[in-house]
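1. just a sequence and a predicted model for now, questions to come.
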Amino acid sequence: MTDQQQPEMPAWTGEYPTSARAVMRAQGQAAMATAQRDADGWPYPSLVLTAFDLDGSPLLLISGLADHTRNLAADSRAGLLFDGTAGLEEPLTGPRVSLLGRLEPTEEPRHRARYLARHPSAELYAGFGDFRLWRMRVERAHLVAGFGKIRWIGAEELLPPPAAWEALTAREQDVVGHMNADHADAVRLYATVLLGRPDGEWRMTGIDPDGCDLRCATRTARLEFGTSVDSAEAARVELVRLVRKARAGG
């Protein structure tokens, strides 16, 4: 699986905001619509690679030479479609999330680190002068998760408040580094037993209140937590629970 291919989707949880974030976070790409500046604002669709801040706000690394970036300079409004229907015989029965919001450049080092951890190949061009990181200030989302599971979700409901993730922000790199250095066997079990992925040298690339991101070469996987975590200690407890579950056979 390459960076451009989509991981398998988590099962529907029955909770709209949680499920919408799960659909989003599992994707490494999105279709983006911007208002074409030289065509009377007609919607211009394009493909972008995506990562996420700890609260679930999308992060993009895009070139100032691209049409969609020039469009954003004139009108910051954008739509992002996260498609979780890959591999389904009937795609319209699968989950997808449409986000509406405004994209703004960001110089926050954490955003750069999270983006490059999700897309390590972007290191090749991240330092080019025309590339900048952008973060979406989400206004609302539209979740379609199957028949009868459709809802508009406001940003205040979709994205957890700072109190739910700020403490984890300061310790994210410690948790990820510790898991990769001292518990690589656990990370491997997460991928192979809990997620059913092929065996390999799996590594953790990021952690957030909802789960953690895993990578093996060009393959990616998303492990959702059973409960939200708001600190490094809470994450440790959940990661221990999950590895015990994996060792018990999943």
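-> In hand now; what should we look at?

2. use CA for all of it now, contacts and neighbours both
-> OK.

3. and the strands in this protein, which stretches?
-> The residue ranges that make up the strands of the chain, judged by DSSP state E, are 29-35, 43-49, 51-52, 58-63, 77-83, 96-105, 131-144, 150-154, 203-208, 211-216, 219-224.

4. pull out the buried residues from the longest one.
-> Pointing back at strand 131-144 there. Neighbour counts over strand 131-144 (16 or more other C-alpha atoms under 10 Å) mark 131-138, 140-144 as buried.

5. could you export the residues you listed as TSV, including distance to Phe82?
-> Below are these laid out as TSV (distance: C-alpha to C-alpha, whole Å):
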residue	distance to Phe82
Phe131	22
Arg132	21
Leu133	19
Trp134	17
Arg135	16
Met136	14
Arg137	16
Val138	14
Arg140	14
Ala141	11
His142	10
Leu143	10
Val144	11
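
6. which one of these sits closest to Gly41?
-> Checking these against Gly41 with C-alpha to C-alpha, the nearest one is Met136 at 19.5 Å.

7. still on that earlier bit, in CSV: the strands of the chain, plus distance to Ala122.
-> Compiled in CSV, those are given as follows (distance: least, C-alpha to C-alpha, whole Å):
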stretch, distance to Ala122
strand 29-35, 13
strand 43-49, 10
strand 51-52, 12
strand 58-63, 8
strand 77-83, 20
strand 96-105, 17
strand 131-144, 10
strand 150-154, 31
strand 203-208, 14
strand 211-216, 15
strand 219-224, 15
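
8. ok, which of these comes nearest Ala170?
-> Comparing the strands of the chain under C-alpha to C-alpha, the one sitting nearest is strand 203-208, at 11.4 Å.

9. chain center to that closest one, what's the gap?
-> If you compare the mean C-alpha spot of strand 203-208 with that of the full chain, they lie 11 Å apart, counting by C-alpha atoms, centre = their mean, to the nearest Å.

10. dropping in the other structure now:
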Amino acid sequence: MPIDPIRPTDAEAISLAKSLITTASFGALGVLHPETQTPLVTRIAVGTDLTGTPLTLISDLSAHTKALRNTPVCGLLLGEPGPKGDPLTHPRLSIQATASFLSRDDPDFPKTRAVYLKSHPKSKLYIDFADFHFVKLTITSAALNGGFGKAYTLTAQDLA
């Protein structure tokens, strides 16, 4: 009988996952191409809002923006390999999420803008362009690979 490789989720796993979210500057976003419904993966800048929810700032010119407007379910991979060793031994978090666009009229927009600019100061060059939008990535579940032999399944509540 095979041994389940998924460990019971514990406080250490939750802490590592939250750390990967709050320290990420970039991630890989997976969406469904709006015309072909085939997977499309792109690298995006990532931040968090005031509640710790991952978010990004994307342009209407991007294929992934059209994809998220068409099908808001997506995946987000966070975690960078270190400078040494096997990249697959470094922690990473694969998030399943639902995207929602934040309107410039939303009362949270000014605070979100200010928080995002602190972590991504160079975005000041384009953050106010009309074709750029904040997209919140509300976590529905996640899979944490904390390193060799350290796999966990996390819920949205674990990461709240």
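-> That came in fine, so what should we check first? Everything numeric here is computed off the predicted structure, so don't read it as measured data.

11. how far off centre is the longest helix that the second structure contains?
-> What stands out as the longest helix in the second structure, according to DSSP state H, is helix 11-23. Between the mean C-alpha location of helix 11-23 of the second structure and the chain-wide mean there is a distance of 13 Å, by C-alpha atoms, centre = their mean.

12. what's the mean distance for it versus the first structure?
-> Superposed on the first structure, helix 11-23 of the second structure shows a mean distance to its aligned partners of 1.6 Å (mean C-alpha distance after the TM-score superposition for the first structure).

13. aligned to Thr53 of the second structure, what sits in the first structure?
-> The alignment partner of Thr53 of the second structure in the first structure, by TM-score structural alignment, is Ser57.

14. list the contacts of the closest residue to its match other than its chain neighbours.
-> Closest residue to Ser57 of the first structure apart from its sequence neighbours, by C-alpha to C-alpha, 6 or more residues apart in numbering: Met136 at 5.9 Å. By C-alpha atoms under 8 Å, 6 or more residues apart in numbering, the contact list for Met136 of the first structure reads Ser57, Pro58, Leu59, Gly101, Arg102, Leu103, Glu104.

15. closest to Gln27 of the first structure among those?
-> Sorting those by how near they are to Gln27 of the first structure, with C-alpha to C-alpha, puts Pro58 at the top with 10.6 Å.

16. tell me the contacts of the equivalent of Phe132 of the second structure over in the first structure?
-> Applying TM-score structural alignment, one finds that Phe132 of the second structure aligns to Phe131 in the first structure. For Phe131 of the first structure, the set of contacting residues under the criterion of C-alpha under 8 Å, 6+ apart consists of Leu61, Ile62, Ser63, Gly64, Tyr125.

17. again, only using 6 Å
-> Contacts of Phe131 of the first structure were listed using C-alpha atoms under 6 Å, 6 or more residues apart in numbering, and they are Ile62, Ser63.

18. just the one 4 residues further on next, same as before
-> Under the criterion of C-alpha under 6 Å, 6+ apart, the contact list for Arg135 of the first structure reads Pro58, Leu59, Leu103, Glu104.

19. list just the nearest of those residues to His111 of the first structure.
-> If you rank the contacts of Arg135 of the first structure by distance to His111 of the first structure using C-alpha to C-alpha, Leu59 comes first, at 7.1 Å.

20. isn't the closest one right up against Phe52?
-> Yes - using C-alpha atoms under 6 Å, Leu59 of the first structure and Phe52 qualify as a contacting pair, with a distance of 5.2 Å.

21. quick one: which of the two has more around it?
-> When Leu59 of the first structure and Phe52 are compared for neighbours, Leu59 comes out ahead with 25 against 22, by other C-alpha atoms under 10 Å.

22. could you report the distance from that one to Leu242 of the first structure?
-> The spacing between Leu59 of the first structure and Leu242 of the first structure, counted by C-alpha to C-alpha, to the nearest Å, is 28 Å.

23. and the counterpart of Ala97 of the second structure in the first structure, how many neighbours?
-> Under the alignment defined by TM-score structural alignment, Ala97 of the second structure is paired with Gly101 of the first structure. When counting by other C-alpha under 10 Å, one arrives at 19 neighbours for Gly101 of the first structure.

24. Thr22 of the second structure matches what in the first structure?
-> In the first structure, Thr22 of the second structure lands on Arg25 (TM-score structural alignment).

25. relative to Arg96 of the first structure, how far out is its match?
-> Taken as C-alpha to C-alpha, the spacing of Arg25 of the first structure relative to Arg96 of the first structure amounts to 11 Å.

26. before we move on, what about Ala126 of the first structure?
-> Separation of Ala126 of the first structure from Arg96 of the first structure (C-alpha to C-alpha): 28 Å.

27. between the two, who's got more neighbours?
-> For the pair Ala126 of the first structure and Arg96, the greater number of neighbours falls to Arg96 (24 against 19), based on other C-alpha under 10 Å.
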